[in-house]
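Undergrad: output the structure for:
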Amino acid sequence: MSSGPGADSAPAPNTHDDARTTSLKPKGGTFSSLKVRNYRLFATGQVVSNTGTWMQRIAQDWLVLSLTGSSAAVGITTALQFLPMLLFGLYGGVIADRYPKRRLLLITQLAMGLTGLALAVLTLSGHVQVWHVYLTAFALGLVTVVDNPVRQAFVVEMVGPADLRNAVSLNSANFQSARLVGPAIAGVLITAVGSGWAFLLNGLSYAAPLAGLLMMRTSELHEVEQAPRGKGQLREGLRYVAGRPDLIWPIVLVGFIGTFGFNFPIWLTAFVNDVFHAGAGTYGLLNTLMAAGSLIGALLAARRGTSRLRLLVGAAALFGLLEITAALAPTFWVFAALLVPIGMFGLTINVTANSSVQLATDQAMRGRVMSLFMMVFMGGTPLGAPLVGWVTDVYGARVGFLAGGVVSVLAASAIGFTLARAGGLRLRIDLRRGRRHVAFVPREPVPRKEELAATV
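TA: Sure thing, here's the model as predicted:
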């Protein structure tokens, strides 16, 4: 790793065993990771830039809707932002495994700030057109190809494997805290002075994570194995995941959820515009309510000691059922209230899948595995968003939202039974009082399946 301020006076480098070591126990407490100086710097910078990111997301969605009047156009914008992840996501993982992650993050955070400033100049000058938004969304997506797996894999270098699950949860809490503030600020700015100022503040917000990265003591980072340059590293990563049911099935599940269940920019703009006939302030309110639920989910996840796959499957099923219920909500306030638990269970899916996959992955493979995870989770959006946008335009907001919930429930059910079968488990239903009514129990003692059964 490259040196940074304060590195000379720092203690010797940390080393640790592979992150899958089961003897490592978290230090305890919801905010235990914040005891690590480098992680505090990282988290402080991220909350500032995340606030700017949410401001830009809201302003971008509303700008596209204002320019085109089409939910499908909002879907295209979202798709273009995530298309690079689908096309090039695995290459980002190879880069993350080869090069120092802090150095890569300095580059990606600077590039992200520049895309926000470019869109701000176009909008404030009055020259913005919808293709400009498409282009900047695609450029941001290209940077994200590298930034996402690097940022995910960098967490364990800052806090070590014992606090990894806690740090992943706090990252999500950080992101959702910003989501509480960003949409509200964006709604005020859009109404008062226009979208351009939200883009400008987002671009400037990246100064905070850049400063945090530069202030880190690099000698306090935990050493991790870096993959040497070589041929066939993409195929090696895919073979590694393909041979691990405890990795591949959670990734498949979040792929379905990310592709069809997380299209909230499309659904919420459509509900606000076509069902409730409101404006940007209401759109910001709905995003804030969902963020409140997500923040609750993140803090609960930070206190949780394990990331079992049954929690992932159960959260995905409840998430889909809540989406179906919200799609049929008779009034605005019922719809708005349901967004809180939707946000909570959506965040639980993300944190549980992320931490369980990271903890089950060897150090030298973590960048490639997390790039595949993010490629499937986010890269499915270019496939799902235009389709969901078309369904929403043609059949209405309620049908579009309902379809996303149905797909999420079906995916959770199918993969839940697949994981149970692979782990040698069967579903037991016991309706007697005082008993656990629904549970997975061992089908038969099969030694090779014991490890997977323990994770389920």
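Undergrad: going by C-alpha atoms from here, please, whenever you check contacts or count neighbours.
TA: Fine.
Undergrad: helix, strand or coil for R426?
TA: Assigned by DSSP: H, G, I helix; E, B strand; the rest coil, the conformation of R426 is strand.
Undergrad: which non-adjacent residue is nearest L402?
TA: Once flanking residues are discounted, L402 sits nearest to I324: 4.8 Å by C-alpha to C-alpha, 6 or more residues apart in numbering.
Undergrad: packing partners for the strand or helix carrying that neighbour?
TA: Element membership for I324, per DSSP states H and E: helix 309-327. Packed against helix 309-327 by the contact rule (3 or more C-alpha pairs under 8 Å, 6 or more residues apart in numbering; DSSP states H and E) you find helix 332-359, helix 397-422.
Undergrad: sorry, back to before: pretty sure the residue nearest to L402 is touching A397, no?
TA: No: judged on C-alpha atoms under 8 Å, I324 makes no contact with A397 at a distance of 11.9 Å.
Undergrad: looking at those two, which is more packed in?
TA: The residue with more neighbours, out of I324 and A397, is A397; 25 against 22, by other C-alpha atoms under 10 Å.
Undergrad: surely the more buried one and V272 touch.
TA: No: applying C-alpha under 8 Å as the test, A397 and V272 come out as separate, 9.4 Å apart.
Undergrad: before we move on, the earlier item: other residues contacting the helix holding I324?
TA: Helix 309-327 has contacts (C-alpha atoms under 8 Å, 6 or more residues apart in numbering) with 250, 257, 261, 334-335, 338-339, 341-342, 345-346, 348-349, 352-353, 356, 397-399, 401-410, 412-413, 415-416, 455-456.
Undergrad: just the buried residues of those residues.
TA: Among these, those scoring as buried are 250, 257, 261, 335, 338-339, 341-342, 345-346, 348-349, 352-353, 356, 397-399, 401-409, 412-413, 415-416, 455-456 (criterion: 16 or more other C-alpha atoms under 10 Å).
Undergrad: in the stretch 151-300 of the chain, which spans are strands?
TA: In the stretch 151-300 of the chain, no strands are defined using DSSP state E, counting those that start in this stretch.
Undergrad: one more, please, to line up against the first structure:
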Amino acid sequence: MVRAEGTTAERPVSAWVPLRTAVYRNLWLALFAANVGTWMQTVGAQWLLIDAPNASTLVALVQTASLLPVLLLALPAGTLADSFDRRHLLISVQLFLLVVAAALTLLTAAGRMPPALLLTLTFAFGVGQALTLPAWAALVPELVPRDQLRSAAALGSISFNAARAIGPALAGVLIARTGIAPVFALNAVAFGVFALALYRWRPENARAVEVPERFTAALRAGGRYVRHSPIVRRLLRRALVFLVPGSALWALLPLVADRRLGLDSTGYGLLLAALGVGAVLGGVLLPRVQTWLSPNQILLAAGLLFGGTLLVVGTIRAIPLVLLVLLPAGLAWVTVLVNVSAELQLFLPGWVRARGLAVYQVVFAGGQALGAFIWGVVADMAGLVTAFVAAGVLMLVGSVTSQIWRLPDLRGVAGDPATYWPRLQLAHEPDPRVGPVLVTVAYTVRPEHEREFLKAMDVVRGSRQRTGAMRWGLFREGESRERLVEVYLVPSWDEHLRQHGGRLTGADQEAEERARELADGEPEVRHLLPAAAGQAMTDDRQEP
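TA: Alright, predicted model coming up:
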């Protein structure tokens, strides 16, 4: 079979294959329980506010309060997950969430849960989610083989969206029969289950970082990698274009159920269940869909499908039709976001994986938090119909742009670690904290090769900046027509040692080898360090 855009389709890996790995299966089931509890808590919080003054804004703010911490804390959380034991981090966070859920349960049962306190505790749940997501996402590639990563990403989506189908439906039944406090209590139990599963897991080869990066240095390194990676930036933009209009459905669906369809909490749970069932189907079918359509065609089809759903949900009052269109909407949602997440997991090198995925979580949460607030305000000011029509049109326009600003083809990118730089031979061993370090690489390039060499070095520039360089430049030596000198500045000697010891990939090696093929002989490398402690360049401007 040949897929669109002239690429040969590979035999799809079933979405269920990673579950054959016992460790992954146990943790996946425990995470599923936690996801069910989280969705029950979300429905309970939204329904607790449904009769409050300014309900449209308050209900939408439940989404904002839960997602805003991910926006604010995801990158620091990713830095922690790249630097320390991820299992211990995850256990601590689940215990924190258990305490918050218990407090929410007791206060709600006592009738002492005003909207401000409810949103504050929802924000605390968001803090826990912010610390959990990058650590778990970075852990998955260590639990399953690389060729099963796309299937594992689909399984993660199946877990999340099956919980989205089961959790709201279960919450709706419990709210109707027993009230909201038992819903919050079950959420506490779910966090306890996940913490227990993590505690019982004893990895044979526990991940350890011999010399962890300093927090601020690691944080900057993660931001620098994303800033200088065009592929990562393109993937993040595509996710954002889909998320902002798509958030209208999740934020305003409770109001559609209550005001336009006349449904109670059970009916609202059924609407979310329809979305969840569609999303589960999307996770199961995604590996096969990827053999039929290119990534850009998937983005177009999913965007058109979701945009049409927004228009129908916002303008039609027929309950069966709304339920029917929510099924493909869930499928479209999962298809786009799992595709982007899996591509990032495959592309990001191990040393920065959690930080790169954390930036994706920032985009994911920020797009939804911002969108939820915008559409809530629009609904309050102009009505639900206007908000849904505006979001639907924006989604349709955004889906068409996927054919203009297209996703890159990542299958030929060599992302495996590559340690190919020669062993450092210095007259003395510098302190790892010394810096900045100025590295110069002198090349001899014939005039007839210069144009191609400059193009090749532009690719090398990206490699240097992704792996540690704050500044980079290519200069012509005044005393020679054929001498070109690459100069780049690294924050510290430790940062440069990490470039030597694990930050480079096969793609970086290919870029350097292409440039060296166009030069004569081996380049001359020099490392320039501050002459005395505390002494550096006279220009002390900070890295932007």
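Undergrad: can you calculate the TM-score here?
TA: Superposed pair, TM-score by TM-score structural alignment, normalised by the length of structure 1: 0.81. Supporting alignment: 403 aligned residues with a C-alpha RMSD of 2.7 Å.
Undergrad: ok, back up a step: tabulate the helices and strands packed on helix 309-327 of structure 1 (a markdown table), appending distance to G187 of structure 1.
TA: Below are these laid out as a markdown table (distance: least, C-alpha to C-alpha, whole Å):
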| stretch | distance to G187 of structure 1 |
| --- | --- |
| helix 332-359 | 17 |
| helix 397-422 | 21 |
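Undergrad: relative to L268 of structure 1, which of those helices is closest?
TA: Set against L268 of structure 1 and scored by C-alpha to C-alpha, these come closest in helix 397-422, at 8.3 Å.
Undergrad: and the angle for that closest one with helix 309-327?
TA: Interaxial angle, helix 397-422 of structure 1 versus helix 309-327 (axes from the mean of the first three to the mean of the last three C-alpha atoms, to 10 degrees): 160 degrees.
Undergrad: wait, T335 of structure 2 touches G283, no?
TA: Yes: the criterion here is C-alpha under 8 Å, and T335 of structure 2 meets it with G283 at 7.0 Å.
Undergrad: OK, contacts around the spatially most central residue of structure 2?
TA: For structure 2, the residue sitting closest to the mean C-alpha position, by C-alpha atoms, centre = their mean, is Y360 at 2.8 Å. Y360 of structure 2 sits next to L236, S341 when contact means C-alpha under 8 Å, 6+ apart.
Undergrad: can you map out the helices along the stretch 101-250 of structure 1?
TA: Per DSSP state H, counting those that start in this stretch, the stretch 101-250 of structure 1 carries helices over the ranges 101-124, 130-159, 164-192, 196-205, 207-215, 233-242, 245-256.
Undergrad: give me the mean deviation of the second one from structure 2.
TA: Spelled out, that is helix 130-159 of structure 1. Taken over the aligned residues, the distance from helix 130-159 of structure 1 to structure 2 averages 1.1 Å (mean C-alpha distance after the TM-score superposition for structure 1).
Undergrad: setting aside sequence neighbours, what's the nearest residue to the aligned residue in structure 2 for A242 of structure 1?
TA: Matched to structure 2 by TM-score structural alignment, A242 of structure 1 sits across from R227. Among residues not flanking R227 of structure 2 along the chain, R233 sits closest, at 7.3 Å (C-alpha to C-alpha, 6+ apart).
Undergrad: cool, M395 of structure 2 as well?
TA: Per C-alpha to C-alpha, 6+ apart, closest to M395 of structure 2 is G307, 5.1 Å.
Undergrad: what residue in structure 2 is paired with the residue nearest to L402 of structure 1?
TA: Per TM-score structural alignment, I324 of structure 1 is aligned with L311.
Undergrad: equivalent analysis for G160 of structure 1, please.
TA: So G160 of structure 1 corresponds to P145, using TM-score structural alignment.
Undergrad: stretch 185-205 of structure 1 maps to which residues in structure 2?
TA: Going by TM-score structural alignment, stretch 185-205 of structure 1 sits over residues 170-190 in structure 2.
Undergrad: against L235 of structure 2, how distant is the residue nearest to the centre of structure 2?
TA: 9 Å (C-alpha to C-alpha, to the nearest Å).
Undergrad: now T315 of structure 2
TA: Going from T315 of structure 2 to L235 of structure 2 by C-alpha to C-alpha gives 32 Å.
Undergrad: then D147 of structure 2?
TA: 20 Å.
Undergrad: and L321 of structure 2, by the same measure?
TA: In this view, L321 of structure 2 and L235 of structure 2 are 33 Å apart by C-alpha to C-alpha.
Undergrad: repeat that for H228 of structure 2.
TA: To L235 of structure 2, H228 of structure 2 is 13 Å away according to C-alpha to C-alpha.
Undergrad: go on, R25 of structure 2?
TA: From R25 of structure 2 to L235 of structure 2 the distance is 28 Å (C-alpha to C-alpha).
Undergrad: what of A34 of structure 2?
TA: 28 Å.
Undergrad: now do E142 of structure 2
TA: From E142 of structure 2 to L235 of structure 2 the distance is 23 Å (C-alpha to C-alpha).
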